[in-house]
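Engineer: Have a look at this prediction, sequence included:
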Amino acid sequence: MEAYNPNPTVYKSAKTIRKSGAKEGSLWLVEDEENIEDSDEVEPLDQDEIFDLIRSITDPEHKHMTLEDLMVVSAPQIRVGSNLVDVEFTPTVPHCGMSTLIGLSIRVRLLRSLPQRFKVDIHVKPGSHQSEHAINKQLNDKERVAAALENPALLSAVEDCLASAGLRGERLE
């Protein structure tokens, strides 16, 4: 595999963000276990909770570093609406050949983890990649994403990016 950025800048990771009162293993605040079933209220998500979901995804080119370590993702690059999560990511170099795989890994992590009511938009930071438009089109087209995930080699690469933090298959409801 060709190295697109053989010597990336590595940044110090922030401490894990966890709201007080959060149930262990959950990103949602839990006030009282008994009242959960009685409540129809949907607890809103914020950018820190979404960042916690994606920060530990492994960079596909640098297997020992996370997207957070390389500043590919950060909390300020995430916007959360009532049913929308919009994630912007910054490739480490303008010609990064792994950008689509990074975006696909972020999308798969969020689709597997968030309630189904959320629409997820993933895009490259404007001006950070020479193929920005093509990558954004690929990452936000349902048919293209589905076709990519039907490719066993590509799916395996996504699973490898997600495996480092035990991020296979679970869904938070």
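Structural biologist: All right, it came through fine.
Engineer: going forward, measure contacts between C-alpha atoms and count neighbours the same way
Structural biologist: Noted.
Engineer: Okay, residue 166 and residue 85: tell me how far apart.
Structural biologist: 22 Å (Cα to Cα, to the nearest Å).
Engineer: In terms of neighbours, single out the busier of these two.
Structural biologist: Taking other Cα atoms under 10 Å, residue 166 and residue 85 do not tie; residue 85 has more neighbours (20 against 12).
Engineer: Quickly find the element holding residue 104.
Structural biologist: Per DSSP states H and E, residue 104 falls inside helix 99-113.
Engineer: What's the first helix or strand after that helix?
Structural biologist: Next along the chain from helix 99-113, counting by DSSP H and E, comes strand 119-124.
Engineer: tell me the angle of that next one relative to helix 99-113?
Structural biologist: Going by axes from the mean of the first three to the mean of the last three Cα atoms, to 10 degrees, strand 119-124 is angled at 160 degrees with respect to helix 99-113.
Engineer: For the helix or strand just after strand 119-124, buried residues please.
Structural biologist: Using DSSP H and E, the next helix or strand after strand 119-124 towards the C-terminus is helix 132-139. By 16 or more other Cα atoms under 10 Å, the buried positions in helix 132-139 come out as 132, 135-136, 138-139.
Engineer: One more to weigh against that first structure:
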Amino acid sequence: MVSGLINANPVVYERKERRVRTAPFSADEYAVEPIDQQEIFDHIRDIKDPEHPYSLEELKVVTEDAIEVDDKHSHVRVTFTPTVEHCSMATVIGLCLRVKLMRSLPSRYKVDIRIAPGTHATEAAVNKQLNDKERVAAALENPNLLDMVDECLAPTYA
């Protein structure tokens, strides 16, 4: 048993089977195929939890149903659910989601990352941090934090 963790024994769920897409994802700014909910989920499902050897999908931190895509207006919203109400890693998880999508989506997309309402003690503060460009940029200038984010994202680039 790992000590010092907020949620030392999280519930682990079975992964969904991957669906075959008719057109592969393209970060091309002028891609003809619209980006959809499934495509966004496929990009974020394998992000590793910062505290556990499980993906965000396996912990049900992210689900396909909690993703909204408005391709016409180039807007994506991902709502995630921390495993516990006092999750100290909620901001890091949200930062991982944001960075993954910033690196994957065409630059025309606006991305909102949110905690599911009522699922975290400091939901408003975390949402504000995750959607403030200056705070995100400052966080990514911290080499230790950037290393942590890159480690969580590493399985998604394999």
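Structural biologist: Okay, I see it. The structure displayed is predicted, hence computed values, not measured ones.
Engineer: thinking again about what came up before, quick check: the helix holding residue 104 of the first structure aligns to which part of the second structure?
Structural biologist: Aligned by TM-score structural alignment, helix 99-113 of the first structure corresponds to residues 90-104 of the second structure.
Engineer: hey, where'd the strands end up in the first structure?
Structural biologist: For the first structure, the strands defined by DSSP state E occupy 78-80, 84-89, 119-124.
Engineer: post-alignment, the first one versus the second structure, mean distance?
Structural biologist: Think strand 78-80 of the first structure. Taken over the aligned residues, the distance from strand 78-80 of the first structure to the second structure averages 0.2 Å (mean Cα distance after the TM-score superposition for the first structure).
Engineer: what residue of the first structure matches up with residue 119 of the second structure?
Structural biologist: Residue 119 of the second structure maps onto residue 128 in the first structure, by TM-score structural alignment.
Engineer: does that match really touch residue 96, like I thought?
Structural biologist: No - look at residue 128 of the first structure against residue 96 with Cα atoms under 8 Å: they stay out of range, at 9.7 Å.
Engineer: Need the counterpart of residue 47 of the first structure in the second structure.
Structural biologist: Matched to the second structure by TM-score structural alignment, residue 47 of the first structure sits across from residue 37.
Engineer: Which elements pack onto the helix holding residue 104 of the first structure?
Structural biologist: Packing contacts for helix 99-113 of the first structure, counted by 3 or more Cα pairs under 8 Å, 6 or more residues apart in numbering; DSSP states H and E, involve helix 47-54, strand 119-124, helix 132-139, helix 152-163.
Engineer: Check how far the shortest one sits from its aligned residues in the second structure, on average.
Structural biologist: Between strand 119-124 of the first structure and the aligned residues of the second structure, the post-superposition mean distance stands at 0.2 Å (mean Cα distance after the TM-score superposition for the first structure).
Engineer: and that strand, how far out from the chain's middle?
Structural biologist: Strand 119-124 of the first structure sits 9 Å away from the centroid of its parent chain (Cα atoms, centre = their mean, to the nearest Å).
Engineer: if we can go back for a sec, give me the neighbour count for the match of residue 119 of the second structure.
Structural biologist: Residue 128 of the first structure, neighbours per other Cα under 10 Å, totals 16.
Engineer: Quick check: closest non-adjacent residue to it.
Structural biologist: Leaving aside its chain neighbours, residue 128 of the first structure sits nearest to residue 94 (5.5 Å; criterion: Cα to Cα, 6 or more residues apart in numbering).
Engineer: I'd assumed residue 125 was in contact with the one you found.
Structural biologist: No - in this structure residue 94 of the first structure lies outside contact range of residue 125 using Cα under 8 Å: 10.5 Å.
Engineer: can you tell me how far the spatially closest residue to residue 42 of the second structure that is not a sequence neighbour sits from residue 62 of the second structure?
Structural biologist: Leaving aside its sequence neighbours, residue 42 of the second structure sits nearest to residue 18 (Cα to Cα, 6+ apart; 7.9 Å). Distance check for residue 18 of the second structure against residue 62 of the second structure: by Cα to Cα, it reads 15 Å.
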